[in-house]
Structures are given as C-alpha cells and as structure tokens.
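**Student:** Turn this into a model:
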Amino acid sequence: MTRRADELSEDDRILWNLVARTTRPLKGKTAIEIPDIVEPKPAPAPAPANGVPTAAAKPKPQHVSHALDDQTLHKLAKGRLPIEGRVDLHGMTQDEAYSLLLTFLHRAHAGGIRYVLVITGKGSSSGGDGILRRSVPHWLSTPAFRHLVSSHDHAARNHGGSGALYVRLRRTR
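**Tutor:** Predicted coordinates:
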C-alpha cells in the first residue's frame, strides 16, 4: 500500500512541528500559528435546585502522579524491568520539549509501553537547576499528561541520575 504524497508519517509530523516553531516569517508576511494539542474540558455539572450539593454534584478528586515504589525503582535501576523507550530533551526550548514529550508519551502509550526514560539534563552551568529539569515533573502532573502517566521518579545514576526521570505509563484499555 502506498502513501499519498501529501500525508506525513507521525515521525515526520513531529519533526516538522519542531522545525516550524523555530522559523521566522519573511518580511511583510504574517506568522502562521501552529496549534497545540488541546484536550476538551468537561462540562460543569448543573447546580442542585435546593442549593445543597449532592454526592453526584461533588467533584471527584483528580488523580495525582505519585513517585514510583521502591521495588520498581530498584528493578529499573538494576535493569530487571526493561526501559522500552527514551526521549532526550537536551538543548530544547520549553515549547519544543513539551510538544515532543507529549507526542512521545502518546505514541508510547498507544504502543503499550510501560516504562520510559525522559532525559532532561541537569541544567545550566551557572549553578541553578535547568528549566527542563524543574518543569518536566510538573508537566507530568498536568491534565494533558495525567491520562498517560501513572507515576514518575528520578532515575538511578547509571540512567542519568537527577538529569533523567523514569516514567511509568498507564495501561492501555
């Protein structure tokens, strides 16, 4: 089966989006906005007529990513649990890294992968933590990633230490 010339593969689309974000328009031309993946927000529940919230009207607590349990961390560090995918975010801007990480995790989750390694790097040499090192754990707890990520934790030294994260993806249903 041949692919139409105007269709991009998923890898080509990821690469194109990363390149397109770094370009500037020609003089006299306006920039075209590249949309990010936007998840639909659930509709708010209607308020009860008598003003007393019912059990159905109470919002459910959102699932928060936890750290990996000690046994799983030990198995990943020793190589007894396979790391089935890895993504390196070194040298990227926050926008590029966010886009690549979200796409990578979507593809890994769809492929049934459970454990991946996200390499953020340790940061700038000016003594502070790198922006990706601080931001990626926060991103993994946001609604965009919550349905993909079960838990995450810092990697063992042989996998990058504090400059990398183990991420456990949720099981596909």
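
**Student:** can we go C-alpha only for contacts and neighbour counts from here?
**Tutor:** Fine.

**Student:** Helix or strand for V87, just tell me which one.
**Tutor:** Per DSSP states H and E: V87 is located in strand 85-88.

**Student:** List the buried residues in stretch 93-106.
**Tutor:** Neighbour-count burial for stretch 93-106 flags E96, A97, Y98, S99, L100, L101, L102, T103, F104, L105, H106 (criterion: 16 or more other CA atoms under 10 Å).

**Student:** Before we compare anything, build this one as well:
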Amino acid sequence: MPRRRSLHPEEQEVWDLVARTARPLHPPRARQAETAPPAATPAPVPPVAEPAPPAPLPAFRIGARAPQPPARHDLAPPIGQQIAAHPLRMDAATHKAMRRGKLMPEARLDLHGLTLAEAHPELIRFVLNAQSAGLRLVLVITGKGKDRDRGGPIPTRFGALRHQVPHWLALPPLRGAVLQIAEAHLRHGGSGAFYVYLKRSR
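**Tutor:** Next up is the predicted model:
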C-alpha cells in the first residue's frame, strides 16, 4: 500500500482554499431538519355529538293493560251530526215533536235497494208531488247502507244513498220545497230514514 505523503505548505494553502468553496453532497440530517419548512398544523377536529339517550319506557306493572293504539278518526262527521248542525227553520216545538217520533209522516218513499241513478228522479217526483198535495211531513227511507268499498284509490262511503239524499234535498229543484231535514226516530227507521218537513205550497 503506497504511503501518503504530507502536503507542502503551498499545497496545503491551495487545498484549504478549494475546500472552503466546496459543498457537501450529503448534508447532515440535523442541518436538513433545521432548513426544512415547518409542518402545517392540522385543523382541529370538531367533537362528535353524542347520540341522545333513548326515551325511558313507561312504567308497567304485571297484570296492567297494555296501551291501545289511537282510534282512527273519520274527518267527515256522521250524516246525522251534519244534519243536526243545520240551522232551525221551522217551529221549535214542532221540530222537537218530530225528532221524538210523535208526528206521523203523511207519506213515505222507500228508496232502499235502488241505485243512485234510480233514486234521484224518484225523490224529486215524490217531494214535489207531496208539496203540491199540501203535505208537510214525509218520510224518505234510504236504508243504513252496505260497505261497498273495494279497496280502490278513492274510498267508498258506507251507505252512499243515505249520504246522498240530504245533498239532493239541499239542491234545486228540491231546495225550494224543503224546510227542514232530520234523522228519523227509531220507530220510523232511525238512521236509515229521514224526516223531510216541507214548505207550504203557494
């Protein structure tokens, strides 16, 4: 192995001058950390909301009845309540006696079993003829109806004829002949019939 010779003073001076201008190929790691840009501070993570605690169950004792679901409500009141809400246009004492079944109808029309198309002209003919004959109280029997709802998109009302007759009586040509409508007393058919109190014919 050849021996390394020492540098002369002139050579050492030139070497020191060159060494001062040289840059290291691999700087120390400590110096890299000093010159590296500071790392970005991560954004704060919002706290996760804790789920609300479940509502406590109602107290229950062995042998107690379980709560029942709320009953379904029909937005349209029954036809009897609708008619009872109509304003009174006849003598109050006569109306009270009629509602109690103490007045005997002077004529009756039985529409039970007819279709709506068949019942409407029959009702018009009967009421107008009764008024022309001077009658005041007549009875229109509709029956309580059957449940004919087939489950279609439009529900069918229970007792379509019973609900339609008061509507017909409030429309021309019968509106000018009818003074008051009331649900019949049990002795005259109850909710399956109507008292129709007529105006005096002119």
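
**Student:** about what we covered before: sort out for me which of the buried residues of stretch 93-106 of structure 1 are in helices.
**Tutor:** Judged by DSSP state H, helices contain the following of those: E96, A97, Y98, S99, L100, L101, L102, T103, F104, L105, H106.

**Student:** Under the alignment, what does the first one map to in structure 2?
**Tutor:** The criterion is TM-score structural alignment: under it, E96 of structure 1 has E118 as its aligned partner in structure 2.

**Student:** Which members of the buried residues of stretch 93-106 of structure 1 define the maximum pairwise distance?
**Tutor:** Of all pairs drawn from these, the greatest distance, 15.5 Å, lies between E96 and H106 (CA to CA).

**Student:** What are the boundaries of the strands in structure 2?
**Tutor:** Assigned by DSSP state E, the strands in structure 2 fall at 107-110, 137-141, 178-183, 193-198.

**Student:** which bit of structure 1 covers stretch 190-200 of structure 2?
**Tutor:** So stretch 190-200 of structure 2 sits over residues 161-171 in structure 1, by TM-score structural alignment.

**Student:** Okay, the nearest residue to R99 of structure 2 once chain neighbours are set aside and L198 of structure 2: tell me how far apart.
**Tutor:** Of all residues not flanking R99 of structure 2 in the chain, H185 sits nearest, at 6.2 Å (CA to CA, 6 or more residues apart in numbering). The gap separating H185 of structure 2 from L198 of structure 2 is 18 Å, by CA to CA, to the nearest Å.

**Student:** The two: who's more crowded?
**Tutor:** Counting neighbours by other CA atoms under 10 Å for H185 of structure 2 and for L198 shows that L198 has the greater number, 24 against 18.
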